[in-house]
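[1] Please find the sequence and the predicted model below.
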Amino acid sequence: MIQYIKRKNLDVLKYDTCIENSIQSRIYAFSWYLDLVADNWDVLVLNDYQAVMPLPWKRKFGLKYITQPFFCQQLGIFSLHTIFKEMQERFLNKIPKKFLKISINMNSNNFSSAKMIEKKNYILSLDASHDTIFKSFSKGRKHAVKVGERNQLEIKEVSLELLIEIKKDNYNYMPSPIYYFSILRNLSKYMIDNNIGYVLGVFKDDILLGGVFLLKQKNRITYLFSSFTQFGKKLKGPTFIINKILEKNANTNLIFDFEGSNIKGIASFFKSFGAKKENYYQINLTKYFSQ
């Protein structure tokens, strides 16, 4: 039986245990993560938490709608045992009709259908030596690594606030910037305090060129946020720091999750590290219910 359970009535221990041990486990679905990124969220629960589907939602003009939160690439169904397409359909049909607009990303282990929009992620397995990983880089990416090395770039831990300032100064479009950065700050504080995340900067002669905010959970390192100055990009700072992270974590069971993208230029950059495409799917249930 699938039940709709409000966040306040959730058995958090059972829910997080399901997420932790699920076949589809992703950091985005833990209760503490959703508490940080979602305005509100409830859950569809199968039996005694054998499978769950978190539903993040907002309210506008008194109307409720489900929408994917910032910094939360993949949600969907998380299960302790293999589920089939029929069970996924049962979950989707249990989403309450009170949500008038529904747009949510499933995870890459869930099923696709003709009613879903394909989205792209890129991942790289680190279960080989760095030399082997480096060989899979494109010719241009190998050159960019050498440019960074010739410029004697350095990596140090930095404050996220410095990267936020670089983002504000060097990027033209930001979605709801005040809200976006507020969530990012809350995430970074929690992650760093709990040794789940870390922020690294790239420097040239003590000048900060940019950096990245990474999450580490189970066997996955997630490239959650980055920002670089134009000078930093010219000196190949983004390539330099990603390569150093891959080098440090080579010969492990970890996966480096680039987190996208559907934007052609960014996707090409991630792919050039030898990353493999991982499809996941977005559901628009407004259309789904109308068919």
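    Sure, I can see it. Everything quoted here is computed from the prediction, not taken from an experiment. Numbering: from 1, shown residues only.

[2] contacts, neighbours, all on C-alpha from now
    OK.

[3] what's the burial count for residue 250?
    Residues lying near residue 250 (other C-alpha atoms under 10 Å) number 20.

[4] Could you do residue 273 as well?
    Residue 273 has 25 nearby residues by other C-alpha under 10 Å.

[5] For stretch 35-50, give me every contacting residue.
    1-7, 10, 14-15, 18, 34, 51-58, 69-72, 79-81, 91, 94-95, 183, 186-187 (C-alpha atoms under 8 Å, 6 or more residues apart in numbering).

[6] swap the cut-off to 6 Å and go again
    Identification of contacts with stretch 35-50 by C-alpha atoms under 6 Å, 6 or more residues apart in numbering yields 1-7, 52-57, 69, 79-80, 183.

[7] got it, and stretch 172-186?
    With C-alpha under 6 Å, 6+ apart as the test, stretch 172-186 has contacts from residue 37.

[8] Pull out the buried residues from it.
    181, 183-184 (16 or more other C-alpha atoms under 10 Å).

[9] Same question for stretch 65-81.
    Judged by neighbour count using 16+ other C-alpha under 10 Å, the buried positions of stretch 65-81 are 65-69, 71-80.

[10] Just the terminal-to-terminal distance for it.
    Length of stretch 65-81, first residue to last, C-alpha to C-alpha, to the nearest Å: 29 Å.

[11] Could you pull up the contacting residues of the spatially most central residue of the chain?
    Residue closest to the average C-alpha location in the chain (C-alpha atoms, centre = their mean): residue 73, at 4.3 Å. Contact analysis of residue 73 by C-alpha under 6 Å, 6+ apart lists nothing.

[12] how about a cut-off of 8 Å?
    Applying C-alpha under 8 Å, 6+ apart, the residues contacting residue 73 are 28, 105, 259.

[13] Highest neighbour count among those residues?
    For the contacts of residue 73, neighbours tallied by other C-alpha under 10 Å; top is residue 105, 23 neighbours.

[14] putting a second one here so we can go through both:
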Amino acid sequence: MNDQIELIAGNKIDQTKWDHCIEVSTNGLIYNTYNYLNAICPIWAGYVVNDYEAVIALPYKRKLNIPYWYTPPFIQQLGFIGTINEQTQQNILIQLIKKHPYGSLLFNHQNTEITRFIHAEPKPNFLLHLNQPYPEIYKGYSNELQQHIRKAARTNLVYYKDTPIKKTIDLYKQFHRHQLKQVTEFEFGNFFNYCEQAASFSQQCFTRSILNEEKEIMSTALLLRDNKRIYNIMNTTTPAGRATAANHYLFDQIIQEFSEEQVWLDFEGSSIPGVQYFYQQFGTIKETYFVYHYNHLPFPLNLLK
């Protein structure tokens, strides 16, 4: 019996059924929840299999009146979630490419078969399970990291839990703006609004920072949380903070705070070798997610980017 497949506009989706699929699926991450998608993506749709047995979220935009699927900022993994066979995945992929002949798609770490079929580009992510006591996790740190933490501890740095969300976002924009040329102020505003609401109503967003003796921020992180992971969405270290290993100390303190909880610390990954090396020092495991870009537009539209 063939699966029933339906493409539904975001504002027509049954939120309760959608979020239930995300919550009970091991690859259903926070980026796929209904409220997060609504906050981050002005327009999105979702393919639904049968009665929300499986879903895939598809943000889209228009350029020159041509609709296309795109990868929004502050979202790392989307893709197929729930109970779905490979043939149904392929059928949906054929449909969505036919609907929008140009696009970029995000797939999650469990979508290995379909991404192999389409030759999607693998991307690295790094995870650390926090279910052990802190001393056990600490044993997995590299010797170099342990030295950095001891150095930081001697400089009277303070672990601080009340940095305003806006301050953390502003610092991120200040020190990373050259990497964020594609992210608009409107998109930053949408993300800030989501974080404010998530912090107020569900404690799913919070900040952690390292301050010096003058109470200046040396390093700060904005984190999201669900029942599976704590997500490192934004992380910024000042020049003074780098000199004191403040970021090493920050993540060590985060790990210590949440140790023995049944969640993963999701460092969010990076293709930059130095950043990867930093994450690996904590004893992380590597997880692979995927990005797929295609252009089936006719000439000369296929020259557009």
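    Structure received. Here the structure is a predicted model, which is why all the values come from computation and not from measurement.

[15] Mind checking the TM-score on these two?
    Overlay of the two chains. TM-score (TM-score structural alignment, normalised by the length of structure 1): 0.93; 287 aligned residues with a C-alpha RMSD of 1.9 Å.

[16] Would you confirm that residue 218 of structure 2 belongs to a strand?
    Yes. Residue 218 of structure 2 forms part of a strand when assessed by DSSP: H, G, I helix; E, B strand; the rest coil.

[17] Quick one: map it onto structure 1.
    In structure 1, the residue matched to residue 218 of structure 2 (TM-score structural alignment) is residue 209.

[18] Would you mind naming the helix or strand containing residue 91 of structure 1?
    helix 85-93 (DSSP states H and E).

[19] Report the distance from that helix to the chain centre.
    24 Å (C-alpha atoms, centre = their mean, to the nearest Å).

[20] Show the subsequent helix or strand relative to that helix.
    By DSSP H and E, the next helix or strand past helix 85-93 of structure 1 is strand 99-105.

[21] what stretch of structure 2 lies opposite the helix or strand following that following strand in the alignment?
    Later in the chain than strand 99-105 of structure 1, the nearest helix or strand by DSSP H and E is strand 116-125. The aligned range for strand 116-125 of structure 1 in structure 2 is 120-129, by TM-score structural alignment.

[22] Check which residues of that stretch are buried.
    Of the residues in stretch 120-129 of structure 2, 120, 122-129 count as buried by neighbour count, 16+ other C-alpha under 10 Å.

[23] repeat for stretch 6-26 of structure 1
    Residues of stretch 6-26 of structure 1 classed as buried by neighbour count (16+ other C-alpha under 10 Å): 7, 15-16, 18-20, 22-26.

[24] just stretch 275-282 of structure 2 next, same as before
    Those would be 276, 279-282, for stretch 275-282 of structure 2 by 16+ other C-alpha under 10 Å.

[25] Make CSV out of these and add secondary structure and distance to residue 181 of structure 2.
    Output for the buried residues of stretch 275-282 of structure 2, formatted as CSV (DSSP: H, G, I helix; E, B strand; the rest coil; distance: C-alpha to C-alpha, whole Å):
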residue, secondary structure, distance to residue 181 of structure 2
276, helix, 22
279, helix, 25
280, helix, 28
281, coil, 29
282, coil, 30
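
[26] neighbours around the match of residue 218 of structure 2, how many?
    Counted with other C-alpha under 10 Å, residue 209 of structure 1 comes out at 25.

[27] That one is in contact with residue 201, isn't it?
    Yes. When contacts are counted by C-alpha atoms under 8 Å, residue 209 of structure 1 is listed as touching residue 201 (7.3 Å).

[28] Now do the helices in the stretch 101-250 of structure 2.
    Using DSSP state H, counting those that start in this stretch, the helices of the stretch 101-250 of structure 2 run over residues 112-118, 134-139, 143-153, 165-176, 185-201, 239-243, 246-258.

[29] Please identify the deepest-packed of these.
    By mean neighbour count, with neighbours taken as mean count of other C-alpha atoms under 10 Å, helix 246-258 ranks first of the helices of the stretch 101-250 of structure 2 at a mean of 22.

[30] so it aligns onto which residues of structure 1?
    Going by TM-score structural alignment: helix 246-258 of structure 2 matches residues 237-249.

[31] And that stretch, how far out from the chain middle?
    Centroid separation for stretch 237-249 of structure 1 versus its chain: 18 Å, with C-alpha atoms, centre = their mean.

[32] Same check on stretch 74-84 of structure 1?
    17 Å.

[33] Out of the buried residues of stretch 6-26 of structure 1, give me the two with the largest separation.
    By the measure C-alpha to C-alpha, 7 and 23 form the most distant pair in these, at 22.6 Å.

[34] Secondary structure element holding residue 35 of structure 2?
    helix 34-40.

[35] one step back: let me know the closest of the buried residues of stretch 275-282 of structure 2 to residue 255 of structure 2.
    residue 282 (9.6 Å).

[36] Next up, the contacts around whichever residue in structure 1 pairs up with the closest one.
    Using TM-score structural alignment, the equivalent of residue 282 of structure 2 in structure 1 is residue 273. Residue 273 of structure 1 sits next to 134, 136-138, 141 when contact means C-alpha under 8 Å, 6+ apart.

[37] Identify the residues contacting the nearest residue to residue 235 of structure 1 once chain neighbours are set aside.
    Of all residues beyond its chain neighbours, the one nearest residue 235 of structure 1 is residue 148 (5.9 Å), with distances taken as C-alpha to C-alpha, 6 or more residues apart in numbering. Going by C-alpha under 8 Å, 6+ apart, residue 148 of structure 1 touches 235-237, 239-240.

[38] Alignment lookup: residue 148 of structure 1 to structure 2.
    Aligned partner of residue 148 of structure 1 by TM-score structural alignment: residue 152.

[39] And for the equivalent of residue 4 of structure 1 over in structure 2, nearest residue in space, chain neighbours not counted?
    Aligned counterpart of residue 4 of structure 1 in structure 2: residue 7 (TM-score structural alignment). Distances taken as C-alpha to C-alpha, 6+ apart place residue 47 nearest to residue 7 of structure 2, at 4.3 Å, with adjacent residues excluded.
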